[in-house]
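After the sequence you'll find the predicted model.
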Amino acid sequence: MADPKASATLTTKPTTYEGNCHCGLIRYTVTLPDALAPEGTEKILRCNCSICTKNGYFLVYPKREDVHFLNASDTRMKSYLSATKRKPHRFCPKCGSSVLIDFKDAPEDEQRPLLAMNASLFKDIDLANAEFEPFDGKAELDPPYEL
């Protein structure tokens, strides 16, 4: 009989994705602990809060050191602060693509080493067949959106 730990180790391996904004000004690689489902175990978070909905975010959460921007792309992005004003949403200044949410100043210690990357900007990602994890940001996040 095969060792279940051995087979789990074979399917859980770091996977690197290339990503870019629509116009190509912002380019990067993201390494996740395992492939996005259905290839692996990583799921994409789908939040229903106002900014995630309006910007079309489909989020994965790599460690900051596992995201590598090419050609100083990270210095070219612009920022927008919403809700708590502590997690800047970073986007391309040319095409407006929403690239990430930076958690470096998050009030929760465990979030600070992470970036929330928009998986819809990854190359060769099939969102139609991806597995999503819902998050009720409308109810869970403060302050509520009003406009």
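It's in. Numbering: from 1, shown residues only.

all contacts plus neighbour counts: C-alpha atoms, from now on.
Fine.

which residues touch the biggest helix by length in the chain?
In the chain, assigned by DSSP state H, the helix with the most residues is helix 4-11. With contact meaning Cα atoms under 8 Å, 6 or more residues apart in numbering, helix 4-11 is reached by 34, 40.

Against that first model, consider the following:
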Amino acid sequence: MSSTADSELTAAIPLWPEGAELKHYTGGCHCRQFRYRLTHPVFEEGQFEVVVCNCSFCTAHGKMNIYALENKFELLSNNVEELKLYQFHARVVEHYFCPTCGVQFLTKALGYVVVNARTVDGVDLMKLKIKHVDLRNT
């Protein structure tokens, strides 16, 4: 990934408001073999933006991206080495899939994790505040 692409990607990441209320979220893949905990500003009632990117990968996987620093994410069951890893282009971004059900719920890049909001327990997707980002044309 070029430094231009890096800066375009990081520009897409919503900044956490100072003093934002943090909440522990849980989620995981469809078969529940992999479960996670994410600490993030409250977002499920539209308080914080979820990013919908139009790149080919996010579009193909219906991703609704929630960004956090890596230390705000914890895999609760199994470990990341048991997930299937997919990388393309410059191989900087790591996309992880459950080897059993195929759900892609975790991405790692540039010191961040990206969780698909569709994999967070109990979130009403209709109430999310969406930020559309054009990374297809960068």
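In hand now; what should we look at? Bear in mind the structure is a predicted one, so any value in this text is a computation, not a measurement.

re earlier: what span of the second structure is the helix or strand just after the longest helix of the first structure aligned with?
Counting by DSSP states H and E, the element after helix 4-11 of the first structure in chain order, helix or strand, is strand 15-20. With TM-score structural alignment applied, strand 15-20 of the first structure matches the range 23-28 in the second structure.

with the first structure superposed, average distance for the matching stretch?
Its matched residues in the first structure lie on average 0.8 Å from stretch 23-28 of the second structure after superposition (mean Cα distance after the TM-score superposition for the first structure).

what ranges do the helices span in the second structure?
3-12, 56-61.

Kindly name the residues of the first structure that line up with the first one.
The alignment of helix 3-12 of the second structure onto the first structure (TM-score structural alignment) finds no residues at all.

Show me which residues of that helix are buried.
9, 12 (16 or more other Cα atoms under 10 Å).

now swap in the last one and tell me
Taking 16+ other Cα under 10 Å as the basis for neighbour counts, the residues of helix 56-61 of the second structure that come out buried are residue 58.

Please work out which residues of the first structure line up with it.
Counting by TM-score structural alignment, helix 56-61 of the second structure sits on residues 50-55 of the first structure.

what does stretch 89-99 of the second structure give?
Under the criterion TM-score structural alignment, stretch 89-99 of the second structure matches residues 83-93.

Quick check: end-to-end length of that stretch?
21 Å (Cα to Cα, to the nearest Å).

Check stretch 75-94 of the second structure too.
15 Å.

which residues are contacting that stretch?
1, 33-37, 95-99, 107-110.

Farthest-apart pair in the residues you listed, please.
1 and 33 (31.5 Å; Cα to Cα).

still on that earlier bit, have a look at how far, on average, the match of helix 56-61 of the second structure is from the second structure.
Stretch 50-55 of the first structure sits 0.6 Å off on average (mean Cα distance after the TM-score superposition for the first structure).

How far off centre is that stretch?
13 Å (Cα atoms, centre = their mean, to the nearest Å).

Please report how far the nearest residue to residue 101 of the first structure once chain neighbours are set aside lies from residue 47 of the first structure.
Of all residues not flanking residue 101 of the first structure in the chain, residue 89 sits nearest, at 4.4 Å (Cα to Cα, 6 or more residues apart in numbering). As judged by Cα to Cα, residue 89 of the first structure and residue 47 of the first structure stand 14 Å apart.

what ranges do the strands span in the first structure?
Secondary structure of the first structure (DSSP state E): strands located at 15-20, 27-32, 44-47, 59-60, 67-70, 78-80, 89-91, 98-102, 115-118, 132-135.
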